[in-house]
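> need a structure here:
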Amino acid sequence: MTPERTSWPAILMAVGAGIAAAFQVGKAPIALPFIRAEFGLDLSLAAWILSIFALMGAAAGAGMGTLVTRLGSRRLLPVGLVILALGSLAGGLLPGFSGLLAARVVEGIGYMLVVISAPALITLLTTPTQRQMAFGLWGAFMPFGMAVSMAAAPSLPLVGWRGLWLGMAVLLILYALLVHFRMPRPPRPPSPLESHVLRDVADTLRAPGPLLLAATFIPYSATYAALTGFLPTLLIERMGVTPGTAGLMAALVAGVNIIGNVATGPALRLGLPRRKVMAAAFGIMALGCLGIFQPWIPPGAAYGLCLMVSAGAGLLPGCILGAASVYAPRLTLVPVTLGLFMQGSNWGQLLGPVVVGAAVSAWGWSSASLVLTMAASGGILLALTLRRAGKEP
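The predicted structure follows:
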């Protein structure tokens, strides 16, 4: 069950799969102005391009975790990449807005398979002493993937948003082939004969911690998805920059999230309680969001606050995802626990842009500060409640 040493090349390949999946999250914000122009959408309707990607994960994340448990993370990781590719291909070819939304749902299914299978593989391919370090790297998959994807913004006037969708489909197919042929096969946890999908989910929900950690993921992902999703639009409207420049500036905001991701492992190895690290990250988010969207804050200062919020928030994914092997009721249920965590994350991704988009459309950008500050403040309370789970000091 536990390898004698950590397979770091395989860990990096798993993280690379997550990065390729995160490209599909990052491509939407930079393409949003072009999609709005093509289909004539207001901000509240266009927000669904960002949010509907998370629909299936929000509805069935834990159930998809049981699928990974039964069929194996090594088998389903390339399958998830292929499904992502098919969704991106369909989105680039279908003519109407409804077709684009349906394609984003398909992409969301593939994304969930990737982000459950890859960390499940990391759990099986690492030694316990190096597992948190590996999950610190895994926690960087989203900001790194989003940053690289957003950096393609200057090319959009040339290739168009449909060209970006088609190019991503090709990239995903190539990476799926790499994983299929080169990813080592880890020891597979034995699945009890009496195991059942509903029983696996019920056992995970009854265990102290997993449901609370999943709930804690909601305010983080809601804030991060809304901030990075609308940032290019905000920069264009408030600072008057070109879409290409706005995409690069948003890419930097997404990228500095890696600072917090990488700091997670050392912080926990120093003995800092997980709940306090998480509460501190939410506190940074709450303070920053108070000012980002206020009209009286100079644009340069608002952008600096975006960088601060993203960097501080980066502590959260590694803390939460790295806790799967600690809080899962048994090792065979780590994929189910990860699925539950990602279900919480997807609820945040689903609700954050839609709620913020509706608030901005109704009351202006300053209303986003209130929504996101309340979400981050709720995260502080959830993080501190983790002490009741009793798994860690």
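> only C-alpha atoms from now on, for both contacts and neighbour counts.
Noted.
> now the helix or strand where Ala47 lies, how far from the centre of its chain.
Applying DSSP states H and E as the criterion places Ala47 in helix 43-51. Relative to the centre of its chain, helix 43-51 is centred 17 Å away, using CA atoms, centre = their mean, to the nearest Å.
> that helix - contacts with which helices or strands?
helix 8-39, helix 97-125, helix 334-363 (3 or more CA pairs under 8 Å, 6 or more residues apart in numbering; DSSP states H and E).
> tell me where the stretch 51-200 of the chain has helices.
For the stretch 51-200 of the chain, the helices defined by DSSP state H, counting those that start in this stretch occupy 55-71, 73-93, 97-125, 128-138, 141-150, 156-182, 197-206.
> nearest residue to the most centrally placed residue in the chain in space, please, no chain neighbours.
For the chain, Met142 is the residue whose C-alpha lies nearest the centre (CA atoms, centre = their mean; 5.3 Å). Distances taken as CA to CA, 6 or more residues apart in numbering put Ala22 closest to Met142, at 5.2 Å, once the chain neighbours are dropped.
> now swap in Gly357 and tell me
The shortest distance from Gly357 to any non-neighbouring residue, by CA to CA, 6+ apart, is to Ser44 (4.7 Å).
> ok, now Arg70?
Ser191 (7.3 Å).
> to check against the first, give me the structure of this:
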Amino acid sequence: MIALVYLAGVSAGVALGRFVPLEAGIRGAFGLSLAAYGWLVSGVTVVAACLALPTGLWIVGRDLGRVLCAGLGVMLLGGVLEVAAPSGWLWLLYGARALEGVGYLAVVVTGPMLLAARCRPAVERRALALWSTFVPVGMAVASALGTLSGTVGWRAAGALTLVPGAVGLGGALRWLTGIRGRPEERYVPHRRGLGPVLQLSLAFSLVALLGVTAVALLPKLAADREVRSAVGGATAAVVSLASVPGGLLAGGLLGRGAGPRALTATAVLGMPCAAAVTYQVNAWAAVSAGAAVLQFAGGFVLGALYASVPSVARSPYELGRGYGLLNQAGSVGTLLGPPVFGFAVTRAGWASATVLATVVTLGGLVLFLAATRRPGPSGP
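From the prediction side, this is the model:
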């Protein structure tokens, strides 16, 4: 069951990263600027950025397996329309991307709820830690398949990225339908504000922004460094995976009782240095290493943030609402990152990417420390 749910998540990650290695073909066929291309890359998260929180609350108590299947089906339909859109039909391309976003939302919100409903407590933490890696793994698969675009064309390479979703849909229809959330997921809201949960979600949004953006800009960076597009695509695939061991390491250390504040602060402070190497050095080997370190540290931080939600939630209802808000905030970061960085690079060069990465990481660190600080002792 865990494998099927994770495959659904990876399919969502593939959808998110489908156009990253296809930049040259997509921009040539539709006449997209770098900023417009960035909106296309992150456009799948538009719906999630707006509706993840209410969707998470609506799904509670429903047939989670059927919701997941519906999400996979809608996501597949959107993907088919994207790769079949005639050149120049921007309305169809962006409309299909938004439709795919509806399916993406259903998958990413329902996945962890399915794991929580069926996993034993001893397995649940590890399963959720694994789930937190679905975006980089999916983007790596998309980047690897995208390297075939030079041989078979961008449309055929894009069509290959639909295969994981089709396989996941078949398995979900067979084995996951009929699963509902636990009775205790019918939370009763309380009157206290979001507080630390909101701060943690905003921190998650800022760090998630950097991970997707770093991978999305690698093909452009490769072109500017006069590196072959196939090498740039392969680098993006490998770099995407660097965040996976980071997330799993965070889960392992936190599961053994390590303090999240010191670990997260150390990882966050290393991210601006890695960004400087990635965006300012000319040697492609150094660029690749810097991007990999940036992704590893980002994966570690995201894993720690995801695992910290129970420690800052003040009621069962806030826990459920917190994970919904975390998904929504992460989607906002994923949505805004590529176009904002793309616009800055177009106007001010790659140095602007380093400055933005530094500001974003430090902002995320401040929010995380504020969310997880212990309240002082009460006065007499």
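> just to revisit the earlier point, which among the helices and strands packed on helix 43-51 of the first structure is found nearest to Gly72 of the first structure?
helix 97-125 (7.9 Å; CA to CA).
> on that earlier part again, pull out the buried positions in the helix holding Ala47 of the first structure.
Leu43, Ser44, Ala46, Ala47, Trp48, Ile49, Leu50, Ser51 (16 or more other CA atoms under 10 Å).
> now do stretch 329-343 of the first structure
329, 331-343.
> show me what Met146 of the first structure lines up with in the second structure.
Matched across to the second structure, Met146 of the first structure falls on Met139, judged by TM-score structural alignment.
> what's near enough to touch that match?
Contact analysis of Met139 of the second structure by CA atoms under 8 Å, 6 or more residues apart in numbering lists Gly13, Val14, Ala15, Leu16, Gly17, Arg18, Ala237, Ser240.
> so what's the second one up against?
This means Val14 of the second structure. Val135, Val137, Gly138, Met139, Ala140, Val141, Ala142, Thr161.
> name the nearest residue to Thr242 of the first structure, ignoring sequence neighbours.
Using CA to CA, 6+ apart, the closest residue to Thr242 of the first structure is Ile236 (6.3 Å).
> could you count how many residues lie near that neighbour?
Using other CA atoms under 10 Å, Ile236 of the first structure is surrounded by 17 other residues.
> and it, what's its match in the second structure?
Aligned partner of Ile236 of the first structure by TM-score structural alignment: Ala223.
> can I assume that match is in contact with Ser229?
Yes - if you go by CA atoms under 8 Å, Ala223 of the second structure and Ser229 touch, sitting 6.8 Å apart.
> state the distance from the residue nearest to the centre of the first structure to Leu43 of the first structure.
24 Å (CA to CA, to the nearest Å).
> give the contact list for the aligned partner of Gly56 of the second structure in the first structure.
When the first structure is aligned by TM-score structural alignment, Gly56 of the second structure is paired with Gly65. Residues in contact with Gly65 of the first structure, defined by CA under 8 Å, 6+ apart, are Ile116, Pro335, Val336, Thr337, Leu338, Gly339, Leu340.
> got it, and Leu386 of the first structure?
By CA under 8 Å, 6+ apart, the contact list for Leu386 of the first structure reads Gly209, Leu212, Leu213, Arg275.
> that one pairs with which position in the second structure?
Leu386 of the first structure maps onto Ala371 in the second structure, by TM-score structural alignment.
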